[in-house]
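S.K.: I'll drop the sequence and a predicted model, then ask my questions.
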Amino acid sequence: MKKYWMIVAVLLLSLAFGSSVQAEDKEMYVDVSVATLWSEPDQARELDAPSLSNPVDMWEWTESMTTEEKIWLVGELQTQALYGQKVTILEEDGYWVKVAVESQPTPKNELGYPAWMPKNQLADERRYSVMKKNKPFALVTKPTVFLYDDKKKSQEFKEISFNTRLPVVAQAGDMVLVATPSDAMKWVNSNDVSIYNHEKNIPDADGKDLVETGKQFLDLPYLWAGTSGFGFDCSGFTHTIHKAHGITIPRDSSVQAEHGTPVEKENLQKGDLLFFAYDEGEGYVHHVGMYIGEGQMIHAPNSRSTVEIIDVFESDYYSSEFAGARRYID
């Protein structure tokens, strides 16, 4: 409780003395490990304080919630954005800003997925912006990794998520120096990242690649709206796995089900996305998983569970709601 009120005090001071987010600053960068975006401003509970601060503490937040407290988030949250990711400000409301998250396609907004987040979790560092556009980037390939203040890793700076992308400044032995949105340069272990000059240089993935990437997250607890190594929802999982391989697909399962290449059940291959809908597969698409071969699917099922593998067509529930499959790889 003490920590919560300290956060509230900081927020009130921010409102009283102004913020770095100005009305004319349309493009900003996420300045926390993971920004959690809400359907409306001022809906968060006291227990959500670790996700609203800067820095955030994602493990404290997710591991402190009961199942019922996690279920409450359904509909209250929309998506997440990762450290250093660009967003476009659409609207401001006191301490909150409505943003569109770049590279999360949705029919809701052509600029990206729209939702609300605390403005103190954004940075507007011009030098970072230039480096983001012009430097190679380090792509985090492990579920979560640490950035360090020094090359010898004597001081941890921040734990960041899979699929985070930060501009590369230099490489020295087994360490990589990267730029951050507001804290200058930090170091990351070269074994935890892959470096590319541009997203188009990410090697083409096949189904086996997608499946192996997804299996890294087995037993990770589900988080509604999650798109990170700290927790996924069903479509956040499939969206992020593809994105880490340079493939941009829609953010939501209902939209993922409308794009890509349709695949018949008898022609399923590893990496294909399987969709499930109400009314015995004829209604609204509400779930997505990834086919991994031999009748099995890996998915993030619901707030009561973790990322898991199931025999999908032997499940009465999933087989009865199967609504088709789509492929997003060649």
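M.R.: Perfect, I can see it now.
S.K.: From here on, just use CA atoms for contacts and neighbour counts.
M.R.: Noted.
S.K.: can you give me the strands for the stretch 51-200 of the chain?
M.R.: Using DSSP state E, counting those that start in this stretch, the strands of the stretch 51-200 of the chain run over residues 77-82, 86-93, 96-101, 113-118, 122-123, 137-140, 144-148, 156-161, 165-172, 175-179, 185-189, 193-196.
S.K.: try this one side by side with the last:
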Amino acid sequence: MNKYLSNIIIILLLGLFLAVSYLYVPNSVYILNQKIEKSQPLQQDEARQNLVSEYGQYLAKNLPENTPKLYFYWLSNQRKLSNIRVKQAIAEIKSEQVVSGKIKAWTLLNMGVVIKTNSKIIAIDTANLPFSQAHNELARITDVFLVTHLDGDHFDSSLLKKAIANNKKVVLPEGFLFDSSQSENIIKLNSGESRNINGVTITAYQTDHRGDGNFNDPSVWFKIKTDGFTLLHTGDGRDFKNKNEANKVYQAKDYDILLGNILLHPYNIRDLKPHLFIPLHLFKFMSGNDLYQQSTIEVVQSNYQNYTKDLQGINIVYLLPGEGFTYPAEN
């Protein structure tokens, strides 16, 4: 009997430890979040640079060299800070009144972006971290979800199922495996195909994945037209399967906003010639410290500075997760 009680006590203590370690948020997380809340993305002064550096160093702390194990997300301050940033951004998205003639983009995690006009909310590649439900409110407030490919940092089946349950539209590349594929709210696009979905025109273009030359798996760039704005989201794609489609994309030069992977070469950004470029896949802590160190704002910014002449005339805005930017910029 005593052994049985001892085992019960051990299990209860273990459960208590797990609950506390998951729920406890250290003061350092709140302090850093408050600093970000007081900062503005367009500020390029010393205070902003110090904040960007502090954020990067905070996420790097105790980050494993390679892809973190699941228990990392249960315990880590990276998840706890990210949850706060995402939830605050979604609350802002929900309440923000975007006036006609403006569009606002919020970056969440990895390549997750939410864009809002005075009539539409569109989410692209939004996905929860393991053991997190921070993005779930998007399922109720978003009009259209887009997913570029199947990687877990871009695709969250649980979130999409919630969206479908809320009668939201989900746009995927043709060939995308998703077990709710019979739903009338799921639209699959072939490469080069355009579809008008509730007033949003979306075109998909088949690419490889990070330049691997594999065009068999669904992976696309999305061109999005809504409320007089044209946007391009690149996902993890680099090279196009269809060269005619590639020429069409690059020759358009009508992009208000390029939501682009930091792996895009500056020459590609130059040739697309967007008015505004928002680099995505910054702070890749889900990939471990090795890739993380290549994805900080300082490293990416330093790379682009080597191509200042090529990128002339393109406004580059670096957003910390959870920050938003209004286009055209407010005076």
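M.R.: It's in. These numbers come from a predicted model, not from an experiment.
S.K.: Please state their TM-score.
M.R.: TM-score of the superposed chains, computed with TM-score structural alignment, normalised by the length of structure 1, equals 0.29; 163 aligned residues with a Cα RMSD of 6.6 Å.
S.K.: so can I have JSON lines of the strands of the stretch 51-200 of structure 1 showing distance to F275 of structure 1 and mean neighbour count?
M.R.: Putting the strands of the stretch 51-200 of structure 1 into JSON lines (distance: least, Cα to Cα, whole Å; neighbours: other Cα atoms under 10 Å) gives the following:
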{"stretch": "strand 77-82", "distance to F275 of structure 1": "19", "mean neighbour count": "24"}
{"stretch": "strand 86-93", "distance to F275 of structure 1": "29", "mean neighbour count": "19"}
{"stretch": "strand 96-101", "distance to F275 of structure 1": "24", "mean neighbour count": "24"}
{"stretch": "strand 113-118", "distance to F275 of structure 1": "21", "mean neighbour count": "25"}
{"stretch": "strand 122-123", "distance to F275 of structure 1": "34", "mean neighbour count": "24"}
{"stretch": "strand 137-140", "distance to F275 of structure 1": "28", "mean neighbour count": "24"}
{"stretch": "strand 144-148", "distance to F275 of structure 1": "28", "mean neighbour count": "20"}
{"stretch": "strand 156-161", "distance to F275 of structure 1": "26", "mean neighbour count": "18"}
{"stretch": "strand 165-172", "distance to F275 of structure 1": "29", "mean neighbour count": "20"}
{"stretch": "strand 175-179", "distance to F275 of structure 1": "38", "mean neighbour count": "23"}
{"stretch": "strand 185-189", "distance to F275 of structure 1": "37", "mean neighbour count": "22"}
{"stretch": "strand 193-196", "distance to F275 of structure 1": "31", "mean neighbour count": "18"}
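S.K.: N50 of structure 2: neighbour count?
M.R.: Look at N50 of structure 2: counted by other Cα atoms under 10 Å, it has 11 neighbours.
S.K.: List just the one of the strands of the stretch 51-200 of structure 1 that sits closest to E60 of structure 1.
M.R.: Across those, E60 of structure 1 has its closest neighbour in strand 156-161 (12.6 Å, Cα to Cα).
S.K.: Using TSV, please lay out the strands of the stretch 51-200 of structure 1 together with distance to V10 of structure 1.
M.R.: TSV is the format used below for these (distance: least, Cα to Cα, whole Å):
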stretch	distance to V10 of structure 1
strand 77-82	22
strand 86-93	17
strand 96-101	14
strand 113-118	12
strand 122-123	15
strand 137-140	31
strand 144-148	25
strand 156-161	20
strand 165-172	28
strand 175-179	26
strand 185-189	26
strand 193-196	34
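S.K.: Out of these, the one nearest A35 of structure 1 is which?
M.R.: Closest to A35 of structure 1 of the strands of the stretch 51-200 of structure 1, according to Cα to Cα: strand 77-82, at 5.1 Å.
S.K.: Who are the packing partners of the closest one?
M.R.: Judged by 3 or more Cα pairs under 8 Å, 6 or more residues apart in numbering; DSSP states H and E, strand 77-82 of structure 1 is in contact with strand 34-38, strand 113-118, strand 227-228.
S.K.: from memory I115 of structure 2 sits against V144, does it?
M.R.: No - using Cα atoms under 8 Å, I115 of structure 2 makes no contact with V144, being 10.3 Å away.
S.K.: Using TSV, lay out the helices and strands packed on strand 77-82 of structure 1 together with distance to S319 of structure 1.
M.R.: Output for those, formatted as TSV (distance: least, Cα to Cα, whole Å):
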stretch	distance to S319 of structure 1
strand 34-38	32
strand 113-118	30
strand 227-228	26
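S.K.: mind checking which of the strands of the stretch 51-200 of structure 1 is nearest D316 of structure 1?
M.R.: For D316 of structure 1, the closest of the strands of the stretch 51-200 of structure 1 is strand 77-82, at 29.2 Å, according to Cα to Cα.
S.K.: and the angle from the closest one to strand 34-38?
M.R.: Orientation check (axes from the mean of the first three to the mean of the last three Cα atoms, to 10 degrees): strand 77-82 of structure 1 against strand 34-38 gives 160 degrees.
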